[in-house]
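> Would you be able to build a 3D model of this:
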Amino acid sequence: MSFIRVEANSDFPIHNLPYGVFSTEDEPRHRIGVAIGDQILDLSVIRNLFTGPFMSGNQDVFNEPVLNSFMALGHNAWREVRQVLQKLLAASEPMLRDNMELRARAFVPQAKATLYLPANIGDYTDFYSSRDHATNVGIMFRGKDNALMPNWLHLPVGYHGRASSVVVSRTPVRRPMGQVRPNDDKPPIFEASKLLDIELEMAFFVGPGNSLGKPIPIHKAEEHIFGMVLMNDWSARDIQKWEYVPLGPFLSKNFATTISPWVVPMEALIPFVLPNPVQVS
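Next up is the predicted model:
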């Protein structure tokens, strides 16, 4: 339990502690924070409290306007920071609880904050990992008899998306224009999409990368995954149906991708891990 009041139906209990980037009207500088209840804990204010073996020499990552440098520190640093945060926010810990001057500087009401993309996104890959979803989209484009392509059962199907059009929640999205071919007997026409699809997906931020040409072993992959956000993979299905052969989606997917502002650390999700579905051909 935390000394910060957290409502029973809150998405931000002490067990979560997601990371994000925010500013306020009186302090427009972008800074890194952690959500707890209806508050944001400003990590730039308390950065000197991270004195463990992995963070004592890296406190300045919380002075930066995005999470990239912190994410690059790796799994041990992430775990250390989470342990410190859970201790500092615990109802039994006086260091932050009883220091009213520090509390006044460190906590910001979420209602008074503006949230931003949590990191600079240099690239992203969109995977096609749900069999049900792949089948449904296949029926839409190719019919029931040819819904699931043969390669889906053997490799992770994906494509590189447009990182420059990833936006944070509440950013307005313009309906895209493109070529569509509603009638196979007539030439394609250029118009606004009439089949704009909303896709609720999970997106993961990767921390430490790998050297060019040096793969990350599968058993080490989880050590590189920092956390998860919700994602809306906006899709203009009528544009996609006409353009996706042979190289996959292009204008039908690159006009916008929306992600939530709070990155839930993988450590917070461990209690909810379930076995993978059995894979059958």
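> Please make it C-alpha for all contacts and neighbour counts, starting now.
Noted.
> Check which helix or strand E191 maps to.
strand 189-192 (DSSP states H and E).
> tally of neighbours for W234?
W234: 20 surrounding residues under other CA atoms under 10 Å.
> That one contacts L196, correct?
Yes: under the criterion of CA atoms under 8 Å, W234 makes contact with L196 at 7.1 Å.
> coming back round to it: after the strand holding E191, heading C-terminal, what element do we hit next?
Per DSSP H and E, the helix or strand that comes after strand 189-192 is strand 196-197.
> if we can go back for a sec, contacting residues around the strand holding E191?
Contact with strand 189-192 is made by 175-181, as judged by CA atoms under 8 Å, 6 or more residues apart in numbering.
> Return the member of these nearest to T114.
For the contacts of strand 189-192, the residue nearest T114 by CA to CA is R175; the value is 24.7 Å.
> which residues touch that closest one?
192-193, 196.
> quick check, nearest of these to Y128?
The closest of those to Y128 turns out to be L196 (CA to CA; 18.1 Å).
> what's that closest one in contact with, if anything?
With CA under 8 Å, 6+ apart, L196 has these contacts: 175, 234-238.
> if we go to 7 Å?
Applying CA atoms under 7 Å, 6 or more residues apart in numbering, we find L196 in contact with 235-237.
> Give the buried residues for the strand holding E191.
Neighbour counts over strand 189-192 (16 or more other CA atoms under 10 Å) mark A192 as buried.
> check which helix or strand covers the residue located most distally from the centre of the chain.
Note on the chain: the largest C-alpha distance from the chain mean falls to D185, namely 42.3 Å (CA atoms, centre = their mean). Per DSSP H and E: D185 is located in neither a helix nor a strand.
> before we move on, the earlier item: among the contacts of strand 189-192, which ones are in helices?
Judged by DSSP state H, helices contain none of those.
> Now restrict those residues to buried residues only.
For the contacts of strand 189-192, a burial check counting by 16+ other CA under 10 Å picks out 176-181.
> Tabulate those residues (TSV), appending distance to P109.
Formatted as TSV, the buried ones among the contacts of strand 189-192 follow (distance: CA to CA, whole Å):
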residue	distance to P109
P176	36
M177	40
G178	42
Q179	46
V180	46
R181	50
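> this one as well, want them side by side:
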Amino acid sequence: MPPFDVPEGDPFGPHNLPYGVFSPSGDSERRVGVRLGDQVLDAGAAAAALGSPHQALLARPTLNPLLAAGRATWTEVRSAVTSWVTDPAYRETLAPLFHPLSEVSLHLPFEVADYVDFYASEHHARNVGKVFRPDAADSLTPNWKHLPIGYHGRSGTVVVSGTDVVRPSGQRKGPADPAPVFGPSIRLDIEAEVGFVVGVPSEQGTPVALGDFREHVFGLFLLNDWSARDIQAWEYVPLGPFLGKSFSTSVAAWITPLDALEHARVAPPERTHPLLPYLDDAAPGIEPGGYDLRISVALNGEVISEPPFSAMYWTAAQQLAQMTVNGASLRTGDLYGSGTVSGPEERQRGSLLELTWNGRNPLELPDGKRAFLEDGDVVTLTAWAPGPDGIRVGLGEVTGRIVPSA
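As a prediction, the model looks like this:
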């Protein structure tokens, strides 16, 4: 099928056009690509062939220059690319610049600056609270309804989808163990999340307001923040996650620009506690901050969960405001994750910790029971969002295979 002839209703049609970085078969040079159906357009080569003023931004081995260019340029480039792939006048010129998706190598699409992971799902937070504090009067911590809780991750271990995940080793100690032991994690887990990438930086000392979210954030993507629950449980008091999280975070190869998700914007859940002004998304002039993303989690090809991102209590705009309210600056390539996405139903939980209730109720799968991940297991996250005229907007998948400790 010619690259322009995308089947009707394809979730990666011209209404979507996510950005990534690829190298063609037999060529190690990295290039900015735009996905159309099951094809990848060499965006830099297309810009050069058509005399685009944005050639310098697109003829690069990473998306960072485009991210830094700002919202007006993002809109111009998206409009241009949409025209290139839909106007018959460009077909003859651009046809040779497409590459079958199956024949290219996909790379980490941007250079990660800082990485912050949040804890923004009330359903996830309540489940975790019930698992670890079953006798508590409230499964949420006292601060949870007042601010988006987050922690710093490790940007150097963010990897692109398809990268193997080496089972981490570290200290662990069960409640009845007399002393900690060292060894491979035996409670390796997933966290189905959505990531956001910052394009335009901010000055240190200048917070980013809720209403400026779309001036700084370029797009979103699926993210799996792999978690070693046994290592985490022993280390996290009093300062929180460290080695139990920092060994690997997988992100999609395709970044969906926010402009492709206009039809997926929704209001977040009802706020049950008054919010301080810098987080108050009910204030006049603040647009809805939620996104209706339908996520599926598959373990060895079997769908085990379908978390709804629309159920997230804290929005990406509120998370950005919280990240910067103390004057912390943004950098191009800053990545922040939503935290585990979980819904109100058992089938909507975004981690094995919740799905198996900390291993007490293993999942029954065609290849056997699972409480936590075993070597050789493959986890794949996929998602879609409502688009124009009922067409779905597809998000790039995130997949990873567990391999034994080195």
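> Give me the TM-score for these two chains.
TM-score for the superposed chains, counting by TM-score structural alignment, normalised by the length of structure 1: 0.91, backed by 270 aligned residues with a CA RMSD of 1.7 Å.
> sorry, back to before: so where is the strand holding E191 of structure 1 in structure 2?
Using TM-score structural alignment, the residues of structure 2 aligned to strand 189-192 of structure 1 are 181-184.
> which element follows the longest helix seen in structure 2 toward the C-terminus?
As assigned by DSSP H, the longest helix anywhere in structure 2 is helix 71-86. Remark: after helix 71-86 of structure 2, the chain's next helix or strand is helix 91-94, criterion DSSP H and E.
> Can you list the buried residues in that following helix?
Neighbour counts over helix 91-94 of structure 2 (16+ other CA under 10 Å) mark L94 as buried.
> what's the mean gap between whatever helix or strand comes next after that helix and the aligned bit of structure 1?
Following helix 91-94 of structure 2 in sequence order, the next helix or strand is strand 98-100 (DSSP H and E). Its matched residues in structure 1 lie on average 0.8 Å from strand 98-100 of structure 2 after superposition (mean CA distance after the TM-score superposition for structure 1).
> Relative to structure 1, which residues correspond to strand 98-100 of structure 2?
Counting by TM-score structural alignment, strand 98-100 of structure 2 sits on residues 107-109 of structure 1.
> ranges for the helices of the stretch 1-150 of structure 1?
For the stretch 1-150 of structure 1, the helices defined by DSSP state H, counting those that start in this stretch occupy 68-72, 75-89, 94-97, 100-106, 131-142.
> mean deviation of the first one from structure 2?
Between helix 68-72 of structure 1 and the corresponding residues of structure 2, superposition yields a mean separation of 0.4 Å, by mean CA distance after the TM-score superposition for structure 1.
> Widest-spaced pair of the contacts of strand 189-192 of structure 1?
Greatest spatial distance in those: R175 and R181, 17.6 Å, computed using CA to CA.
> who touches stretch 153-168 of structure 1?
Contacts for stretch 153-168 of structure 1 (CA under 7 Å, 6+ apart): 116-117, 121-129, 254-261, 281.
> so it corresponds to what in structure 2?
So stretch 153-168 of structure 1 sits over residues 145-160 in structure 2, by TM-score structural alignment.
> Assign M231 of structure 1 to helix, strand or coil.
M231 of structure 1 falls in the strand class when you classify it by DSSP: H, G, I helix; E, B strand; the rest coil.
> give the contact list for it.
Residues in contact with M231 of structure 1 (CA under 7 Å, 6+ apart) are 200-203, 258-260.
> Recalculate using a threshold of 10 Å.
Listed by CA atoms under 10 Å, 6 or more residues apart in numbering, the contact partners of M231 of structure 1 are 166-169, 198-204, 257-261.
> Got a quick PyMOL command for the buried subset of the residues you listed?
Here is the PyMOL command that selects the buried residues among these (16+ other CA under 10 Å):
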select buried, resi 166+167+168+169+203+204+257+258+259+260+261
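> Just name the closest of the contacts of M231 of structure 1 to D38 of structure 1, please.
Set against D38 of structure 1, the nearest of the contacts of M231 of structure 1 by CA to CA is P261 (14.6 Å).
> Contact partners for the residue opposite that closest one in structure 2 once aligned?
Structural correspondence for P261 of structure 1 with respect to structure 2 (TM-score structural alignment): A253. Neighbour list for A253 of structure 2: 18-22, 105-110, 159-162, 221-222, 395-398 [criterion: CA under 10 Å, 6+ apart].
> Next one: I198 of structure 1 from F62 of structure 1, what distance?
Noted for I198 of structure 1: a distance of 34 Å to F62 of structure 1, by CA to CA, to the nearest Å.
> Quickly list what's touching both of W234 and L196 of structure 1.
Here W234 of structure 1 and L196 have 175, 252 as joint contacts, going by CA under 10 Å, 6+ apart.
> H216 of structure 2: neighbouring residues, count only.
Neighbour count for H216 of structure 2, taken as other CA under 10 Å: 23.
> do the same with the one 3 residues further on
Taking other CA under 10 Å as the criterion, the count of residues near G219 of structure 2 is 22.
> What separation do you get for it and S155 of structure 2?
As judged by CA to CA, G219 of structure 2 and S155 of structure 2 stand 18 Å apart.
> isn't L108 of structure 2 right next to S23, touching?
No: counting by CA atoms under 10 Å, L108 of structure 2 sits too far from S23 to count as a contact (11.4 Å).
> I'd guess I239 of structure 1 is in a helix, am I close?
Yes: I239 of structure 1: assigned to a helix according to three-state DSSP.
> show me what contacts the alignment partner in structure 2 of V84 of structure 1?
In structure 2, the residue paired with V84 of structure 1 according to TM-score structural alignment is A80. A80 of structure 2 is in contact with 47, 52, 54, 74, counting by CA under 10 Å, 6+ apart.
> mind listing what H99 of structure 2 touches?
The neighbourhood of H99 of structure 2, defined by CA under 10 Å, 6+ apart, consists of 3, 22-25, 33, 35, 38-42.
> Now with 7 Å, please.
Under the criterion of CA under 7 Å, 6+ apart, the neighbours of H99 of structure 2 are 39-41.
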